[in-house]
Each structure stands twice: as structure tokens, then as C-alpha cells.
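Q: Quick check, what structure comes out for this input:
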Amino acid sequence: MKTVLITGCSSGYGLATAAHFLAQGWQVIATARTPRSDLLPPSPQLRVLPLDVTDAASIDAAIAAAGPIDVLVNNAGIGLFGAFEATPMATVREVFETNTFGVMALCQAVIPAFRERGAGCIINVTSSATLAPFPLVAAYTASKTAVEGFTASLAHELRSVGVQAKLVEPGYGPGTRFTANGQERMQGLVTAPYRDFAAQIFAGMGQLTAVTQPQDVAEAVWQAAHDDSGRLHFPAGADALALAAQPRQG
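A: Down below sits the predicted model:
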């Protein structure tokens, strides 16, 4: 029986991914900064652990408590929407600490055991914002694009020791807590010069019919975990799949 450790399981994509792997008979280690055992059905194959990906001690404790794992899913992330000109650099650094450096730290924590065993898979969840430019998310996109480049390079070096690295790229998920989780962080970032433009963007997003559901991401992560072809990119959701089929913009 294989074991997966998933970060950011309190809601959205992480929660759906944990439920999906659990339903398929895997041992699941669901982690979150503030873990709740009532979010998933009780199971002897489920463990819920605290994990703050920005805290080295928390990472060490979670990895030690987890024991041997077969797949790491770096899903934890925070959102940011607003004019870049109005975004404090402290906020940009906060986004990178979770979305980029947290991913790197978790990878570094699991690679030694994967390398020694000559097996293992790292799946880093990014965003369709890396597939085509989208306005008012410049810092967020930068944090996710950094993970794309990091993972592409990492996949090459890990392949030499029998370990895989993959990317799952979700589209726009209106059912996630992206906005709610970042509400305080985003206060005051849509300034007067950008207000009308932002209103147009929000109106357009409200009319989208091709969007990403949490189950789309769970299934893409499942596919990535079972793929042995060397494929790197796994778009998730109808909108992400459509973007991935187009020539890259920007």
C-alpha cells in the first residue's frame, strides 16, 4: 500500500486530492497549518498532521511523523490579487515564502529518502496563470512560475537517481478559498487607477463557464502520480486544458 503526503488539505484542491487518494486505497497523510480531522471520513489509512510550509521546524516534525512516503504533493499556497504597483514588497515576499520557498523546502526534506530508495514522486501544484498571462496577479504568477522552472530543472537531476518530479496546473477555481484566504492580504491593492479595469476582470471571471473544480485537480494529481512516461505538465480543469493546447503567450 502506497503513502501520499499532501500539503494544504484544509479546503479546496488539497482536501479533494486527499479524499481521492483515500478512496483509491492509499495511505494518506493530510497536512495543514491548522489541521482538522473532521474534514475527511474516518479511516485507519488516514493521518492528519500539522504542517506550516514556511517553518523549518514544522517541516522537520511533519516529515519525521509521516515516516516513509511514496508521493509528495505540494499543494499549499496563498493567493494575491491587486495592482503590482500597490503591492508592498513584504506581501510579495510572504507569497513567495509559501508558494515558492515552501515548495522547495518540502522537496529538499523528502529527496534524501527518495534518492536512497531510488523511487518516489514529487508533484508540485502551480496554476494556469503560468500558461497564459493574467492581469492583477503579477506577484502570484511570479511565485508559481518560479516553481515551474524549479520543477522542470529538478526533474532532470532527480531522474538520474530514480525519482520523479511533476507539475499539476489548475485553472480558475471559483469554488476554492483563493479570495477568502487572501482577503486581508489584498486589502487596498486595487487602487483608484485600476478600479475600473479590475471590475471588468471580475465581471469576465463571473461569466466563465469552463472552470476548474477541486475534483479535476485531484484526478490530475492521481494521473501524475501514476505516470511513468516522463511527462512533466498535467493541466487540470477545462480552462487549463484549453490554455495548455494553445501556443504560449506573453
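Q: Please make it C-alpha for all contacts and neighbour counts, starting now.
A: OK.
Q: where exactly do the strands run in this structure?
A: Under the criterion DSSP state E, strands of the chain are mapped to 3-6, 27-32, 46-50, 71-74, 121-125, 164-170, 233-236.
Q: can you redo those strands as JSON lines with mean neighbour count and distance to residue 62?
A: Shown next, in JSON lines, are those (neighbours: other Cα atoms under 10 Å; distance: least, Cα to Cα, whole Å):
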{"stretch": "strand 3-6", "mean neighbour count": "23", "distance to residue 62": "10"}
{"stretch": "strand 27-32", "mean neighbour count": "25", "distance to residue 62": "8"}
{"stretch": "strand 46-50", "mean neighbour count": "20", "distance to residue 62": "7"}
{"stretch": "strand 71-74", "mean neighbour count": "24", "distance to residue 62": "12"}
{"stretch": "strand 121-125", "mean neighbour count": "27", "distance to residue 62": "16"}
{"stretch": "strand 164-170", "mean neighbour count": "27", "distance to residue 62": "21"}
{"stretch": "strand 233-236", "mean neighbour count": "24", "distance to residue 62": "27"}
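Q: One more, please, to line up against the first structure:
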Amino acid sequence: MPTALVVGASRGLGLALVHELLSRENTTVYATVRSAPPAELAASGAQILTLDLTDDASIEGAAAQVPALDIIVVNGAMGEDEKLQTTSPERLLEYFNTNVVGVHRIMRAFLPALRKGKETQKKVIFVSSAVGSLEIEVNQTLGFRGPYSVSKAALNMLAVQYHNELCHEGKEGFIVIPLDPGWVDTVMGRMSGDSGMPPSHCAKDITDILWRLKPEDSAKFWRWNGETLSW
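A: Next up, the predicted model:
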């Protein structure tokens, strides 16, 4: 009877993940939004939490409402197809504050609840991107690049370091992975065109991976289709 937290659940992939997780037997879901939840989410059966990835107090307040967790999926992020040459330092900091530090805030706040989860394994997914792969991005001219890519590479390292700290001894059953959801038909995905996969399709694939994750899968860079990516 796992309990899951989906961060960034108001639309797109996050909302689809809420529906998919709730469809799995005996699964309780907490879903986060920044403001009033859309009607579809409010009617889903998920327990709604309000938080902002850039606001410590809102995250700590949300975490105080969650006694125990077995799964955390951090989906919320910011992204535009921008170039570093025209990105101000302040703008780059915005990316890091949301896409990296925001995820760190979630982990710090909800880790006590994760440690109290009833399941033997505690599973964490940071929704990343293939553009965070150093090998893939060399000489790349397509897709999101610039500050978004830089922040996703840092997010991947955040996952590795949480793996190092939480999974090294294997006593608490932690599994921490970054995961590339592929090209999904969402607001962000449509910035690259109109051929992304339906969020529901991606959410099912991600949840299937989530359900079969084992300790030896931790700190690998996963794709939605079950393949792994180079760092």
C-alpha cells in the first residue's frame, strides 16, 4: 500500500502521473500545486498540497501535512529554449533555484516522511531530461539547450549525490534516479513541436519503471521506455 508524492501535478505529465498512480491498487497520492488545483486534479482523489519550489516556507508547510511516504516524483520545472550567450546571471540563477535547489528543498523537507514509509524500498524520481547528458549534448543543435540543459545536468548530479548519501549502505532501501520522460505533449514539450507522446502514455511507462525499480537500479540515468542514458 504505497504512498506517493507527485510534485508539480497541476497539468501535463504531473497530472497524468497522479491519475496513473491512483489507478494502481491501494496507492495513496499527494499532489502538489502552486495555487488552486484545476478541477480535474481536485476530482482525482489525490490529496492536494500547495507549495512553490522556490519557497522554503511553503514546502515545509506542505511537508508537515504528510506523515509518511514511499515514493517521491519531482516533476515541476521551468524551461525555455534559451542560449547561454543571452542568458543573464540572474536568469541562470532562476533556473537553478527551481530545477535544482527546488528539488533539494523537496528532498530536505520530505525525507523524514520518506524514512517513515511502510514499504521496504523508498523510491525517488527526479524528472530530468536527455539534454542533461553531457555526452548527448556535445555538438547538439536541437531541442532545449542553454540554461535549461545546464540545470538538468546539475539535477542529475543532485540525484547521484543523494544516492551516495542515502543508498551507500543499503540499510534503508533508498533508490534515487533521474529520469528522462522523452518528448511529451505538454506546454513545455510543444515548444519543440507538436509530435510529443500523450502524457498518459509517458506516465504509464514511468510508473511501470517505478514499480519494478530495484536497489541496483539506483543512480542510473533512466529513460521513460526502460532504457538507460549515458551521463
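Q: TM between them?
A: Between these two chains, after superposing, the TM-score reads 0.82 (TM-score structural alignment, normalised by the length of structure 2); 216 aligned residues with a Cα RMSD of 2.7 Å.
Q: Out of the strands of structure 1, which is closest to residue 65 of structure 1?
A: strand 46-50 (8.2 Å; Cα to Cα).
Q: which strands and helices sit next to the closest one?
A: Judged by 3 or more Cα pairs under 8 Å, 6 or more residues apart in numbering; DSSP states H and E, the packing partners of strand 46-50 of structure 1 are strand 27-32, helix 56-66.
Q: hang on, the earlier thing: may I see the strands of structure 1 arranged in CSV, with distance to residue 82 of structure 1 as well?
A: Output for those, formatted as CSV (distance: least, Cα to Cα, whole Å):
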stretch, distance to residue 82 of structure 1
strand 3-6, 29
strand 27-32, 26
strand 46-50, 30
strand 71-74, 25
strand 121-125, 22
strand 164-170, 20
strand 233-236, 24
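Q: Out of the ones you listed, which gets nearest to residue 205 of structure 1?
A: When the strands of structure 1 are compared by Cα to Cα, strand 164-170 sits nearest residue 205 of structure 1, at 15.3 Å.
Q: Which one of the strands of structure 1 lies nearest to residue 138 of structure 1?
A: With Cα to Cα as the criterion, residue 138 of structure 1 lies closest to strand 164-170 of the strands of structure 1, at 16.7 Å.
Q: show me what contacts the residue positioned nearest the centre of structure 2?
A: The centroid of structure 2 falls nearest to residue 74 when counting by Cα atoms, centre = their mean (2.7 Å). Counting by Cα atoms under 8 Å, 6 or more residues apart in numbering, residue 74 of structure 2 touches 6-8, 103, 125-127.
Q: ok, back up a step: dump the helices and strands packed on strand 46-50 of structure 1 to a markdown table, plus distance to residue 155 of structure 1.
A: Output for these, formatted as a markdown table (distance: least, Cα to Cα, whole Å):
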| stretch | distance to residue 155 of structure 1 |
| --- | --- |
| strand 27-32 | 23 |
| helix 56-66 | 21 |
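Q: what's the closest of the ones you listed to residue 112 of structure 1?
A: Among these, helix 56-66 sits nearest to residue 112 of structure 1 (Cα to Cα), with 11.7 Å.
Q: number of nearby residues for the closest residue to residue 188 of structure 2 other than its chain neighbours?
A: Closest residue to residue 188 of structure 2 apart from its sequence neighbours, by Cα to Cα, 6 or more residues apart in numbering: residue 79 at 7.0 Å. Residue 79 of structure 2: 19 surrounding residues under other Cα atoms under 10 Å.
Q: and if you look at residue 111 of structure 1?
A: The burial count for residue 111 of structure 1: 19, using other Cα under 10 Å.
Q: Over to residue 52 of structure 1?
A: The number of residues packed near residue 52 of structure 1 is 19, by other Cα under 10 Å.
Q: ok, now which ones touch the nearest residue to it once chain neighbours are set aside?
A: Distances taken as Cα to Cα, 6+ apart place residue 33 nearest to residue 52 of structure 1, at 4.9 Å, with adjacent residues excluded. Residue 33 of structure 1 sits next to 8, 50-52 when contact means Cα under 8 Å, 6+ apart.
Q: hmm, try it at 6 Å
A: Neighbouring residues of residue 33 of structure 1 by Cα atoms under 6 Å, 6 or more residues apart in numbering: 50-52.
Q: List the contacts of the nearest residue in space to residue 205 of structure 2 that is not next to it in sequence.
A: Take residue 205 of structure 2 and drop its neighbours on the chain: the residue closest to it by Cα to Cα, 6+ apart is residue 224, 5.8 Å away. Neighbouring residues of residue 224 of structure 2 by Cα under 6 Å, 6+ apart: 181, 205-206.
Q: What is the nearest of those to residue 121 of structure 2?
A: residue 206 (16.9 Å).
Q: What separation is there between the aligned residue in structure 1 for the closest one and residue 179 of structure 1?
A: Matched by TM-score structural alignment, residue 206 of structure 2 corresponds to residue 221 in structure 1. Distance of residue 221 of structure 1 to residue 179 of structure 1, given as Cα to Cα, to the nearest Å: 23 Å.
Q: If you count surrounding residues, which of the two has more?
A: Taking other Cα under 10 Å, residue 221 of structure 1 and residue 179 do not tie; residue 221 has more neighbours (29 against 15).
Q: Relative to residue 165 of structure 1, how far out is the more buried one?
A: For residue 221 of structure 1, the distance to residue 165 of structure 1 equals 12 Å [Cα to Cα].
Q: Residue 242 of structure 1 now?
A: In this view, residue 242 of structure 1 and residue 165 of structure 1 are 23 Å apart by Cα to Cα.
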